[in-house]
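# sequence and computational prediction follow.
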Amino acid sequence: MHEQFYTILQVSEIIPSVSVSISDGSARIETLLHDSRKVSNPAYALFFALAGRRDGHQFIEEVYASGVRNFVVSNDEIDHANFPAANFIVVRDTLAAMQALAAYHRGRFACPVIGITGSNGKTIVKEWLAQLLAPEYRIIRSPKSYNSQLGVALSLWQLDDTYELAIIEAGISQPGEMQALQRMIRPDIAVLTSIGPAHDDGFSSTTEKITEKLRLFEDAKHAVYSPDDVQGVTVPSMGAHTTWGSGNVVLQVVGYEMIADKRCRIQARHANTDMAIVIPFTDAAAKSNALCCWAVMLSMGYEQSVIAHRMALLQPVEMRLEMKKGINNCTVIDDSYSNDLSSLAIALDFLRQQQQHPTRTLILSDIPGADGHEEQVYSKVSNLLADNKIDRIITVGPQLLERADKFGFLNHIAFRDTDSLLDSLADLTFEHEAILLKGARKYAFERVSGALMAKVHDTVLEINLNAVEHNLNQYKTLLPSPVKLMAMVKAFSYGSGSFEVANLLQFNKVDYLAVAYVDEGVELRKSGIRLPIMVMSPSPASFEALVARRLEPELYSFTVLDDFIRVLSNQDVTGYPIHIKVDTGMHRLGFPVQDAKRLSSRLQNTDAVKVQSIFSHLAAAGDAEHDAFTERQLNAFGKFANELTAALGYPVIRHIANSVAIQRWPQAHLDMVRLGIGLYGVENKLDSRLLLQQTGTLKTVITQIRQVAAGDSVGYGRRGRLVKESTIATVNIGYADGYDRRFGNGVGYMTVKGRKVRTVGDICMDMTMLDLDGIDAAEGDEVIVFGDVTELAANIGTIPYELLTGISQRVKRVYYYG
């Protein structure tokens, strides 16, 4: 058996280094780190200070303080005396160094590797192959969609000699990227899924993109692809080619047949023999992905009877981790679509980020494929749990039951199967805790999730936390490194949630949060948010609560300033942080610009407060017609801020730029910017340089479908008159949920099965009626209520803010990482 670790001295010999400073050459390396926020297993970790948007060298002191003693850096000016027990390997490129280590590690193991690339379907094909090949192999695969230059290296690092097959994704977005991935993966079987428009903007042509992706195939023993996707580009593999599609191919598709229970029969010819598979899916993407998997299995020598049997049993792939409101003020994190060590580590890391509850509970099933390696696998599980500070573990399955001794340091409750857990659920206490569900598919943890969920109606607002994080990083690319960032989470984070979004922002180290009212800030503090929080509309009645929770008020008039100073004086508080709002032209709230001298005098005569920031609000930063007015606002603000700061005699943060000004007015970045609606994927179209992602999707379901005769009417006041016989669907959302009444009578539309359907009649309090107009839908089918909020808002003469903030609190929020 190979050793499953390296010494730091061995690592220094594997990766190309400029210089090495080793204080303990025997230091053991088991874990690769690249993010100071995600330090795990610090005693045996190696931190790579990656360059990029966040320079990892800035966090070495923080990582060292957390217990890490091994570093790969590209800055040879670090004063090693400040880190007396540390080992440093200095390289030219830290990412390339990590990739070199991953490539070496991959080369130590003889198990076959399947490498998958393409535009669409990579992750689905990977997951389906894992299902299809599991009976013969213990498989390691890229967790979730870890297919980047960094993700591939981290995926390969998980290899050890207990695995019999590796399935690794390779994703690229521009020329020159595949070479590094190919050197690491070196696939025995290279697979190309379908080619689509994804990442087209990174290449000069589709041909260039295909050529780059096919570099993965160099030196592969088997190549699997459809000639339709390579579009005439030569596939560089010198090994056997298993092609699929139409024409002269190895697996020739003859036709498709839809059959009962939403299944599809795919008919094909292979080796002059007619054959077929049935898959439990009917959409075009599923057919393409299934054919790709079929070709891979043929290339591996599987009998057609085995392929057909397993294809019929394919399961849908839920790649997203969901966070939902649970019973008794709990948060349920459902990541039970798969269960392996890599995805468990990722899910535990997400659980550790949650600060809103004092207790963290893990419900874990046996890990598939551990047979014969149980001791090694569950020892790693035990180490993961100890490292991630789990308070309680509930296990399901005979392997975990037999190894209860490995979890003696935890509050551990063990069950042999899921039924036993469900039978005992009423006797277990779940209250004010974060609960992570991580179960293999056969344990059907969806039943556990359902039992732990708070009961609400079927309308949900799904918030993609990946998209929130992506949008945050998009705006950060526009900011010079010294500029701070305040994120607006007022109005329930523009309808997207409170602590859930704030937790993500805290993890991503924004500098400030801003809320509208003290109550919002109090809730964030109760949920474990430690960031500075500015309250934009504090009332004097709330000042004591504000001070008790260390919230920072916006002060905009002498009356409010004097009231706050009085409260502080009564409590003998000094130096309390405040934020001064100045009115430069919005004429809403703020000290007049001409009052700078008077305000300076008032602040100089008290030690109760300390000005943390001076700010104003741009009235029309996104409207080119008013750019001259914006210039005048900026000039007025600069003059006021300079005068006040000079009088105070200490540095003060200045901020005036909102989301659109971050893009259009770089001279307004100053010391800090305030990111609001842009964080949630809505941007100003006048200067759309950012690739923002929609963060929220409002969904409901069809409650009832009925046929209504021509000439009849639908809804209150009989305003929904039908000119022809129509199929009318009633859906579970109305104006009490935040679906505006102005969307009634055909003004609004929703999406059913990918097609737009118009509203019929007035919007009701709890329901809306839709004209299905020829769509083959069924009761219980999903309906997308809000997609593009910018377009929908324009349809009723309002703005996206109103639609987003108007979504009722009774609508369940489901948070997920996609």
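Alright, I've got the coordinates. Residues are numbered from 1 along each chain as shown.
# for the rest of this, base every contact and every neighbour count on C-alpha atoms.
Will do.
# surely Ala49 touches Val72?
Yes - in this structure Ala49 lies within contact range of Val72 using CA atoms under 8 Å: 6.2 Å.
# which residue would you name as the spatial centre of the chain?
Ranked by distance to the mean C-alpha position of the chain (CA atoms, centre = their mean), the top residue is Asn466 at 2.1 Å.
# three-state assignment of that one?
State at Asn466, reduced to three classes by DSSP: H, G, I helix; E, B strand; the rest coil: helix.
# I'd say it and Tyr817 touch.
Yes - with contact defined as CA under 8 Å, Asn466 counts as touching Tyr817 (5.3 Å).
# which residues are in contact with both of Ala49 and Val72?
Thr94 (CA atoms under 8 Å, 6 or more residues apart in numbering).
# neighbour count winner among those two?
Between Ala49 and Val72, counted using other CA atoms under 10 Å, Val72 has the larger neighbour count: 28 against 25.
# second structure follows, compare the two:
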Amino acid sequence: MSYLDTEEVIKACGGILMNGDMGIPFSGVSTDTRTLRPGELFVALKGKRFDGHDFWREALDRGAKGLVISRIPEGMRLEDCPRTVSVILVRDTLLALGELARYLRVKRGLRVLAISGSCGKTSTKEMCAAVLSRRFRVFRNPGNFNNLVGLPLSLLAVPEGTEAGVFELGVSVPGEMSRLREILEPDAALLTNVRPAHLEGLGSLERVLEEKFRLYAELPETAHLIVNRDEEEIYRRTRDLPHPRITYGLHIEAEVRAEDIRVRPEGTVFTPWVEGRRLEPVRLHFLGDHFVRNALAAVAAGLVFGVPPEEAFSALSELRPLPGRLRPVRTPRYLILDDTYNANPGSVYEALRVFWEAGQEFSPRVVVLGDMLELGPEAERWHEAVGRQAGQVAHLVIAVGDKAGVVAEAARRSGARTRAYSTVEELLSELEIPEGAAVLVKGSRALALERVVEKLREV
């Protein structure tokens, strides 16, 4: 199967051929001339701080076989362009990128699972991919390629021969979910939860729920819903939808559920039930019942795609946490829970709860808590809340960032000793934690708190 040619690009995005011919083929699609490879199609996106149209000449110099543009760039003379290069004019290059991705998804014949939610998207994505890999050749979008640019680029990177795709969807402003769903056209969808996150763009928790829920509500009626039974509002809303549905969670009514959950520093053990049948106990290399929920979601997804539960749990028992996602790190001096990938109030609460369970035998218990970003006008209230929670489970709370004072004061009122630092550099210069401690390190991505983890590992 060929990748894409000019005729297909024009068919997909409704463009006008300004130069070249319909038969020119492309080996891939790129939006960045720094990584563009010879033979690829360059799509000139326009962002807040850049305009891809300014790099058309660089794209040609690097071997691009086609350009998708929404205007004739400055300095370009169509009559001077090589006839072996297709120049395609479209109304909107971002829209065109999404339409190209949608076209290729159908051409590849993928079965697709979409995952969204405020917390746990990436871990659930990895677990679902592991489960589906037992029966299919699976592709999943890398890293945070989950927005209106990243999702299309992920779809356009799906290798030939792939049978199933697992795609994480992230939204931060109204309207994004509808467009992401439209591009992806999933066969099944999974919404992990809704928590305070991206409030700057979405305004309130209710609006976050409304935006996320579009993933379910706007699917064709034949698509499957994989529903967290523990999220009562999400579950209640899905009851009015006509789609086939499977539930998972810790709730006694969930079709895929778990009981007898035990969290230890080396992992989590539980007994699963699937559609009324009790299975053998399972051990995950993950800490906490929120990861158990993620695993149950993956098993439910496996059922939708035809993977037996025994195979699914076998795959999950072999999986290891990704760096920065509540990953336990043992050193001669400490137990470190590395949860530095990102933070919002919901994920901080889950991390603190797991820390309390897994760190019982350690003393002291130390929480290093960085700022949570994108919380809008309610930021101070949420930082006070997590500071209060941290003070209830830790002997020492070390806060860092612009809201460090708020976090530290709330933790102090809850009974913990506290330290506050404006910057991570300041914290690193004075970092000193007693031997034998359990240490949770958690904060938003921008703070790069993995530097704290690395320093503790070196001690």
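Nice, thanks for sending it over. Note that this is a predicted model, so its numbers are computed, not measured.
# which position in the second structure pairs with Phe48 of the first structure?
The equivalent of Phe48 of the first structure in the second structure is Val43 (alignment by TM-score structural alignment).
# can you tell me the SS state at the closest residue to that match other than its chain neighbours?
Closest residue to Val43 of the second structure apart from its sequence neighbours, by CA to CA, 6 or more residues apart in numbering: Val68 at 4.7 Å. State at Val68 of the second structure, reduced to three classes by three-state DSSP: strand.
# relative to Val269 of the second structure, how far out is Val68 of the second structure?
For Val68 of the second structure, the distance to Val269 of the second structure equals 52 Å [CA to CA, to the nearest Å].
# Gly306 of the second structure now?
From Gly306 of the second structure to Val269 of the second structure the distance is 25 Å (CA to CA).
# still on that earlier bit, I'd guessed the match of Phe48 of the first structure sits against Lys65; true?
No - using CA under 8 Å, Val43 of the second structure is not in contact with Lys65, being 11.2 Å away.
# buried sites along stretch 152-160 of the second structure?
Neighbour-count burial for stretch 152-160 of the second structure flags 152-158 (criterion: 16 or more other CA atoms under 10 Å).
# closest one to Glu310 of the second structure out of the residues you listed, please.
Val158 (28.1 Å; CA to CA).
# which one is that closest one nearest to, not counting chain neighbours?
Phe139 (6.5 Å).
# hey, which helix is longest across the first structure?
Counting residues, the longest helix found in the first structure (DSSP state H) is helix 627-648.
# which residues in the second structure does it match up with?
By TM-score structural alignment, helix 627-648 of the first structure lines up with nothing in the second structure.
# quick check: angle from the following helix or strand past that helix to helix 627-648?
Next helix or strand after helix 627-648 of the first structure toward the C-terminus (DSSP states H and E): strand 653-657. Relative orientation of strand 653-657 of the first structure and helix 627-648, computed by axes from the mean of the first three to the mean of the last three CA atoms, to 10 degrees: 170 degrees.
# from the chain's centroid, how far away is strand 653-657 of the first structure?
Between the centre of strand 653-657 of the first structure and the centre of its chain there are 29 Å (CA atoms, centre = their mean, to the nearest Å).
# do the same with stretch 451-459 of the second structure
That offset, for stretch 451-459 of the second structure, works out to 26 Å (CA atoms, centre = their mean).
# list the contacts of that stretch.
So stretch 451-459 of the second structure is contacted by 331, 333-334, 336, 338, 428, 441 (CA under 8 Å, 6+ apart).
# any idea which strand is longest in the first structure?
Taking DSSP state E as the criterion, the first structure has its longest strand at strand 696-708.
# residues in the second structure aligned with that strand?
So strand 696-708 of the first structure is aligned with nothing, judged by TM-score structural alignment.
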